[in-house]
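Engineer: this one's sequence-less:
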C-alpha cells in the first residue's frame, strides 16, 4: 500500500502502523483517517499478522485534528460535518474491533483525538515524558466521537473531570486513572512494547480474537441468566475449535502449540 500520512511495516508476525506527520505533531486529517481505516482493515484480515503496534514519529504521538482540516470544517454544513465525523467514528471503530490485538506506543504528547486513538487500542504504553489532554471544550467543542473509547479507558469519574476542565495531565496520572497500562522512560519504550508484543504473539490467534470480543460484549452488562448462558456457549465453542483442541493437547503433551 502507498500512504501519504502513515507508514506500515512488517516485522515477522507484527505489523507497525506509524503516524508520519511529525511536522504537524501527527495531527490527523481526512487523509490520515482514511489511511488508518484502510490499513487496520487490511491488517485485521491478514492471516500472517498476529499483533499490530500503533506508533508515531517525532516528539508527539498525536495532537488531535489538523488545523487546516479544522479550518475547512468551519465552513461545512451540518450534513457535511456529520459525514466527516462519521468517517472519524468509523476509523476508531475499526481499530477498536480489529480482530488482532493492537498496542499503542505513546512516545510523546497525546491530545484530543490522539487520546481517542490510544483508547481504541487494547494495550497502551506511554513514555514518562508524554502528556495528555482532552482540549475540545477550550475550542467550544466536545470529544464526542472519541468518548466511547476514552470513557471506557479512564472511567466515568475521571472523564467528568478531564472532559470539562481540559487540563493537561502527565503519564503517571494517565496510568493512575487507567488510561494507559504502563509508563516507562522514553529510552525503555521500545523494549517495553516489544515485551508486550512478544507475549501477545505467543497466544492463539483465534483465542485472541474471541477474547477481545468477549471483553467488548461483557463490559458493563448485568449479570443475568442470558449472560451466563452466553459465556457457557462461548467456552464450549472455543473448546471445540481447532486451536482450542490443539492448545489443550499441546499443554498436556508439554510442547509448544502449532501456532507458536
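Structural biologist: Cool, the structure landed. Values in this document were obtained by computation on a predicted structure and should not be read as measured data.
Engineer: CA only for contacts and neighbour counts going forward, please
Structural biologist: Fine.
Engineer: who's in contact with the most centrally placed residue in the chain?
Structural biologist: Centroid-nearest residue in the chain, with CA atoms, centre = their mean: residue 121, separated by 1.6 Å. Counting by CA atoms under 8 Å, 6 or more residues apart in numbering, residue 121 touches 95-96, 101-104.
Engineer: State the distance from it to residue 66.
Structural biologist: Plainly put, residue 121 is 21 Å away from residue 66 if you go by CA to CA, to the nearest Å.
Engineer: try residue 252
Structural biologist: For residue 252, the distance to residue 66 - CA to CA - is 54 Å.
Engineer: If you count surrounding residues, which of the two has more?
Structural biologist: residue 66 (18 against 9; other CA atoms under 10 Å).
Engineer: Kindly supply the PyMOL command isolating those of the contacts of residue 121 that are buried.
Structural biologist: Listed next is the PyMOL selection for buried residues among these, using 16 or more other CA atoms under 10 Å:
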select buried, resi 95+96+101+102+103+104
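Engineer: Out of the contacts of residue 121, which is nearest to residue 149?
Structural biologist: Within the contacts of residue 121, proximity to residue 149 (CA to CA) peaks at residue 96, which comes in at 8.2 Å.
Engineer: which ones are touching that closest one?
Structural biologist: 120-122.
Engineer: What residue, apart from its backbone neighbours, is nearest the residue nearest to the centre of the chain spatially?
Structural biologist: residue 102 (5.1 Å; CA to CA, 6 or more residues apart in numbering).
Engineer: any idea which helix or strand comes after the longest helix along the chain?
Structural biologist: Counting residues, the longest helix found in the chain (DSSP state H) is helix 78-96. Counting by DSSP states H and E, the element after helix 78-96 in chain order, helix or strand, is strand 102-106.
Engineer: Report all helices and strands that that following strand contacts.
Structural biologist: strand 51-56, strand 123-127, helix 189-201 (3 or more CA pairs under 8 Å, 6 or more residues apart in numbering; DSSP states H and E).
Engineer: export those to CSV and tack on distance to residue 115 and mean neighbour count?
Structural biologist: Shown next, in CSV, are the helices and strands packed on strand 102-106 (distance: least, CA to CA, whole Å; neighbours: other CA atoms under 10 Å):
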stretch, distance to residue 115, mean neighbour count
strand 51-56, 12, 24
strand 123-127, 10, 25
helix 189-201, 18, 17
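Engineer: Below is an additional structure, to be compared with the one above:
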C-alpha cells in the first residue's frame, strides 16, 4: 500500500484523506525529469492502480516550476553508455520508459489534477496533457522545445494530439514556440487560468470539492469509459455502458445518491 511505499527523493508525497499530492522535487533544475523521477512516479501510480482510498492525485512542482522537461545530465550519461555498448538501445529504453510513465498517469483510475506554474516544457508539457483537470498561472511558460534541440517529442506526441488536436499539435511541435497560460487555455491544454498564488490555491480547493461530490466508484468507471470511446466500436461500447449503468443504479452509490437527492442532503461520499 501507499503508506509502505519508499520512493526516491526526486518526488514528495503528501496525503490528506483521499487526496494525494505528488510533488516533483528537483527545484534546483526546475524539476527536470530524471530517470529516477520517472521510476518513482511509476512506482506511485502502480501502487495506486487498485487503491480506492485515494480519489484524487494532484501533480505539482516544488520551487515555482512544474517541470522543465528531461534532465540533460541523464542524456549525457546515456551517451556514455551507448558508446560503451556500441548501441542506441540505452536511448530507446530511456525514452520508452518515459512514455510508459505518461501512459500510467493517463490511465490512472483516480482524478488527476495538474497545478501548473513556471516551466511546463517538453516532458512536463506531456504530463500536463494527461491530467483530467489542469489549472495554471497566467505567467506559466509552455512549450515543446525538442525539435530545437535536434530531437523528437517522441513519447509525448500522441498525448498532445489527443489533448489539443493534430492542427495545434503540429504548430506547437514544429515551431517549438513558448506560450503562456492564456494561450494554453485557448488551445485546450489547460482548463482554468489564475492570476496569482492565492487564486491558484482557491481554485485548487474548489476543484477538490467538486471531485468529492462525485461518487468514487462512478468516477473511476466514468474515466475508464471515456478512454474507451477513442478506441472501441460505438455499438458494443454503448451496450456495455448500459450494463455498467444498470449495475451502478442498483449499487450502493446509486442508492445513496438517489436517497441524498430525495432527502435534499449531500451524499455520504462527500465526507471522504
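Structural biologist: Perfect, I can see it now. On a predicted model such as this, the values are computed, not experimentally measured, just so you know.
Engineer: Check the alignment and tell me where the residue nearest to the centre of structure 1 lands in structure 2.
Structural biologist: Aligned counterpart of residue 121 of structure 1 in structure 2: residue 131 (TM-score structural alignment).
Engineer: how near is that match to residue 56 of structure 2?
Structural biologist: 11 Å.
Engineer: Need the residues touching each of the two.
Structural biologist: Common neighbours of residue 131 of structure 2 and residue 56 (CA under 8 Å, 6+ apart) are 111-113.
Engineer: Does residue 12 of structure 2 touch residue 24 like I think?
Structural biologist: Yes - contact criterion CA atoms under 8 Å: residue 12 of structure 2 and residue 24 qualify, at 6.7 Å.
Engineer: so where in structure 1 does stretch 55-63 of structure 2 end up aligned?
Structural biologist: If you align by TM-score structural alignment, stretch 55-63 of structure 2 falls on residues 50-58 of structure 1.
Engineer: how distant is the matching stretch from the center of its chain?
Structural biologist: 10 Å (CA atoms, centre = their mean, to the nearest Å).
Engineer: who's in contact with that stretch?
Structural biologist: 13-23, 25-26, 43, 61-62, 100-108, 197, 200-201, 205.
Engineer: What separation is there between the counterpart of residue 73 of structure 2 in structure 1 and residue 28 of structure 1?
Structural biologist: Structural alignment (TM-score structural alignment) places residue 73 of structure 2 against residue 68 in structure 1. Distance of residue 68 of structure 1 to residue 28 of structure 1, computed by CA to CA: 10 Å.
Engineer: So if I had to pick from the two, which one is more boxed in?
Structural biologist: Just comparing residue 68 of structure 1 and residue 28: by other CA under 10 Å the higher neighbour count belongs to residue 28, 26 against 11.
Engineer: any idea which helix or strand carries the match of residue 73 of structure 2?
Structural biologist: helix 67-73.
Engineer: mean per-residue distance, that helix to structure 2?
Structural biologist: After superposition onto structure 2, helix 67-73 of structure 1 sits on average 1.2 Å from its aligned residues (mean CA distance after the TM-score superposition for structure 1).
Engineer: residues in contact with residue 14 of structure 2?
Structural biologist: Here residue 14 of structure 2 is in contact with 20-23 (CA under 8 Å, 6+ apart).
Engineer: Give me the buried subset of those.
Structural biologist: 20-23.
Engineer: is it possible to export the residues you listed to a markdown table including secondary structure and distance to residue 124 of structure 2?
Structural biologist: A markdown table is the format used below for these (DSSP: H, G, I helix; E, B strand; the rest coil; distance: CA to CA, whole Å):
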| residue | secondary structure | distance to residue 124 of structure 2 |
| --- | --- | --- |
| 20 | strand | 19 |
| 21 | strand | 16 |
| 22 | strand | 14 |
| 23 | strand | 13 |
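Engineer: For those, give me TSV that also has distance to residue 81 of structure 2.
Structural biologist: Formatted as TSV, those follow (distance: CA to CA, whole Å):
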residue	distance to residue 81 of structure 2
20	36
21	34
22	31
23	30
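Engineer: Which of the helices or strands spans the counterpart of residue 242 of structure 2 in structure 1?
Structural biologist: Residue pairing (TM-score structural alignment): residue 242 of structure 2 is matched to residue 232 of structure 1. If you go by DSSP H and E, residue 232 of structure 1 is part of helix 225-240.
Engineer: which residues in structure 2 does the helix or strand that that helix is followed by align to?
Structural biologist: Remark: after helix 225-240 of structure 1, the chain's next helix or strand is helix 242-252, criterion DSSP H and E. On structure 2, the counterpart of helix 242-252 of structure 1 by TM-score structural alignment is residues 252-262.
Engineer: How about stretch 172-183 of structure 1?
Structural biologist: Taking TM-score structural alignment, stretch 172-183 of structure 1 hits residues 182-193 over in structure 2.
Engineer: Could you list the residues in contact with that stretch?
Structural biologist: 128-129, 133-138, 142, 163-164, 168, 181.
Engineer: Once you drop chain neighbours, what's closest to residue 92 of structure 1?
Structural biologist: Counting by CA to CA, 6+ apart, the residue nearest residue 92 of structure 1 is residue 120, at 6.1 Å.
Engineer: so who does that neighbour touch?
Structural biologist: 92-93, 95-96, 149-150.
Engineer: Just flag the most distant two among those residues.
Structural biologist: 95 and 150 (13.5 Å).
Engineer: For the residue mapped onto residue 137 of structure 1 from structure 2, give me its contacts.
Structural biologist: Aligned counterpart of residue 137 of structure 1 in structure 2: residue 147 (TM-score structural alignment). Contacts for residue 147 of structure 2 (CA under 8 Å, 6+ apart) come out as 153, 173-176.
Engineer: So residue 147 of structure 2: helix, strand or coil?
Structural biologist: Taking DSSP: H, G, I helix; E, B strand; the rest coil as the rule, one finds residue 147 of structure 2 in the helix state.
Engineer: Look up the closest residue to residue 41 of structure 1, ignoring the ones flanking it.
Structural biologist: residue 94 (6.8 Å).
Engineer: mind listing what residue 270 of structure 2 touches?
Structural biologist: 212-215.
Engineer: Roughly how far does it sit from residue 220 of structure 2?
Structural biologist: The separation that residue 270 of structure 2 has from residue 220 of structure 2, given CA to CA, amounts to 15 Å.
Engineer: Can you tell me the residue that sits opposite residue 211 of structure 2 in structure 1?
Structural biologist: Per TM-score structural alignment, residue 211 of structure 2 is aligned with residue 200.
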